[in-house]
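> Here is my input, please return the structure:
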Amino acid sequence: MSDNQGLRLEAVHICLGERVLVALDAHVRRGETLTVMGPSGSGKSTLLAYLGGFLDPAFTASGRVIVDGIDLTRLQAEKRHAGILFQDPLLFPHLSVADNIAIAIPEDVHGRKQRRALAEAALDDAGLSDFGDRDPETLSGGQKARVALQRVLASRPRLLLLDEPFSKLDANLRDQTRQLVFDRARRAGLPVVLVTHDEDDARAAGGQVHKVDPA
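Alright, predicted model coming up:
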């Protein structure tokens, strides 16, 4: 694998006033995960906001974000193609389960029938075949998390950002969902940045760990 591939964070500094929240250099290869750990309020989620292109202007940031040789730093959020999973699955309640995935499929896939077929294949891959016509509110927490993951992957992201997506699941579902997320990220060859305060998340992710100091 070329050194150009994956995610490079070059001299990334994020500050709030005079206080440095994040100072980081890293290379996250395709299929690997960088875990950023710290307690709530330490500023670790600001790194995801910077990578995704939606950092609040209250913060100042410098450094470069490069994916597969493409400098994302000056691109608008929608041009960065960063897939993000949050603590809550954020499924659209007015859409069916399949349509929640289909809405994320890039516009170069034409026709409702083809988009629906891709959404159904994604559900089958997540062990949710025959769930396509369901109301998202009828799903369990673990099922919602799987749909959210498949929606992100359907968008063909350049990188995957994980903002404590396992924290609201019970212990058994947490283990299953971790395994699914990291397996699918490896299979898709995506560089991953996970922020968490949970040591078990970091162990499941493997790879590099960067600790953010408490506020």
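
> drop to CA atoms for contacts and neighbour counts, all remaining ones
OK.

> Just to be sure, Asp201 is in a helix?
Yes. Assessed by DSSP: H, G, I helix; E, B strand; the rest coil, Asp201 belongs to a helix.

> So it is in contact with Gln176, correct?
No. Asp201 is beyond contact range of Gln176, at 11.7 Å (criterion: Cα atoms under 8 Å).

> which stretches of this structure form strands?
7-16, 19-28, 33-37, 60-67, 70-71, 82-85, 159-163, 192-196, 208-211 (DSSP state E).

> Of the ones you listed, which stretch is the most buried?
Most buried of the strands of the chain by mean neighbour count (mean count of other Cα atoms under 10 Å) is strand 192-196; its value is a mean of 26.

> Residues in contact with that one: which ones?
28, 30-39, 44-45, 48, 159-164, 185, 202 (Cα atoms under 8 Å, 6 or more residues apart in numbering).

> Stretch 18-29 too?
Counting by Cα under 8 Å, 6+ apart, 5-15, 34, 42-44, 47, 190-192, 212-213, 215 sit against stretch 18-29.

> and what of stretch 87-94?
100, 135-137, 144-145, 147-148, 163-168.

> Let me know the distance separating the residue nearest to Ile84 when sequence neighbours are not counted from Ala11.
Nearest non-adjacent residue to Ile84, counting by Cα to Cα, 6 or more residues apart in numbering: Leu161, 4.7 Å away. Distance, Leu161 to Ala11, using Cα to Cα, to the nearest Å: 19 Å.

> here's the other one to compare against:
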Amino acid sequence: MTPGLSLQGVQIDRAGTPLVRIDTHVAPGEVLTIMGPSGSGKSTLLAALIGTLDPAFTLRGRILLDGRDVTALPTRDRRIGILFQDTLLFPHLSVAGNLAFALPRGLPGRAARIEAALAEAGLAGFGRRDPETLSGGERARVALLRTLLAEPKAILLDEPFSRLDADRRAQIRSFVFQTIRARSLPAVLVTHDAEDATAAEGNVISPDGRSF
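Reported below is the predicted structural model:
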């Protein structure tokens, strides 16, 4: 078994037009950054990794996670989490309710896990808060915690910092990358921001596999 996320000869085409050509390995705790203009295939690659690729696209190659071939598995069985541009917190649930959504019902110690996660993110006591009362940075932390509580084996980052102001962006970016390294999760970041790529400290490539 090779720990991490392997993209072995991954090729994605649409109507015969090549979009993605990647052959690489992302080690545990490493962040691979994908950069390129709109329409270059960045989001298409993430869809292929998470298991939501539109049938209009053709996927070849293999996606391996800790040596397990997940290429043909449904999304729920891949153990891959994702953070989007929008935090997508449920407005009708409290902060704790949003986090509980990631945990199986009836799981022993569910409430304690949620409180521990909030404390780890510097949000102790926030469980009863309405998500609408949170700052952008606090919402971003809750979204990351919800993803991590589901215990993914890898994580995808779809421009999750783009809606934050400069100060919060740097702070949350640092928190996210430190958490990824601390938990030894392989990660794939899609971004237009060169500062994001620099902060990730990993390889930077385009969807067609060219290195920057």
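
> re earlier: make a markdown table out of the strands of structure 1 and add distance to Gly127 of structure 1.
Putting those into a markdown table (distance: least, Cα to Cα, whole Å) gives the following:
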| stretch | distance to Gly127 of structure 1 |
| --- | --- |
| strand 7-16 | 30 |
| strand 19-28 | 29 |
| strand 33-37 | 24 |
| strand 60-67 | 30 |
| strand 70-71 | 34 |
| strand 82-85 | 19 |
| strand 159-163 | 21 |
| strand 192-196 | 23 |
| strand 208-211 | 30 |
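
> And these: which comes nearest Gly52 of structure 1?
Of all the strands of structure 1, strand 82-85 sits nearest to Gly52 of structure 1, with 5.7 Å by Cα to Cα.

> which helices and strands sit right next to that closest one?
Strand 82-85 of structure 1 is packed against helix 141-154, strand 159-163, with contacts defined by 3 or more Cα pairs under 8 Å, 6 or more residues apart in numbering; DSSP states H and E.

> Average separation of the shortest one from the aligned part of structure 2, please.
I take that to be strand 159-163 of structure 1. In the superposition against structure 2, strand 159-163 of structure 1 averages 0.3 Å from its aligned positions (mean Cα distance after the TM-score superposition for structure 1).

> State the span of structure 2 onto which that strand is aligned.
Matched against structure 2 by TM-score structural alignment, strand 159-163 of structure 1 falls on residues 154-158.

> ditto for stretch 35-42 of structure 1
Against structure 2, stretch 35-42 of structure 1 falls on residues 33-40 (TM-score structural alignment).

> so how far is Ala171 of structure 1 from the equivalent of Gly137 of structure 2 over in structure 1?
In structure 1, Gly137 of structure 2 lines up with Gly142, judged by TM-score structural alignment. Computed with Cα to Cα, the distance linking Gly142 of structure 1 and Ala171 of structure 1 is 11 Å.

> So these two - more neighbours on which side?
A side-by-side neighbour count of Gly142 of structure 1 and Ala171, using other Cα atoms under 10 Å, places Gly142 first with 19 against 11.

> sorry, back to before: please say which of Asp201 and Gln176 of structure 1 ends up with more neighbours.
The neighbour count for Asp201 of structure 1 versus Gln176, taken as other Cα under 10 Å, is higher for Asp201 (21 against 13).

> Spatially, what comes nearest to the residue mapped onto the more buried one from structure 2 if we skip its sequence neighbours?
When structure 2 is aligned by TM-score structural alignment, Asp201 of structure 1 is paired with Asp196. Excluding its sequence neighbours, the residue lying closest to Asp196 of structure 2 (Cα to Cα, 6+ apart) is Arg173, at 7.5 Å.

> doesn't Phe161 make contact with that neighbour?
Yes. Between Arg173 of structure 2 and Phe161 there is a contact at 6.8 Å, judged by Cα under 8 Å.

> Neighbour count for the two, which is higher?
Taking neighbours as other Cα under 10 Å, Arg173 of structure 2 and Phe161 compare with Phe161 leading, 27 against 20.
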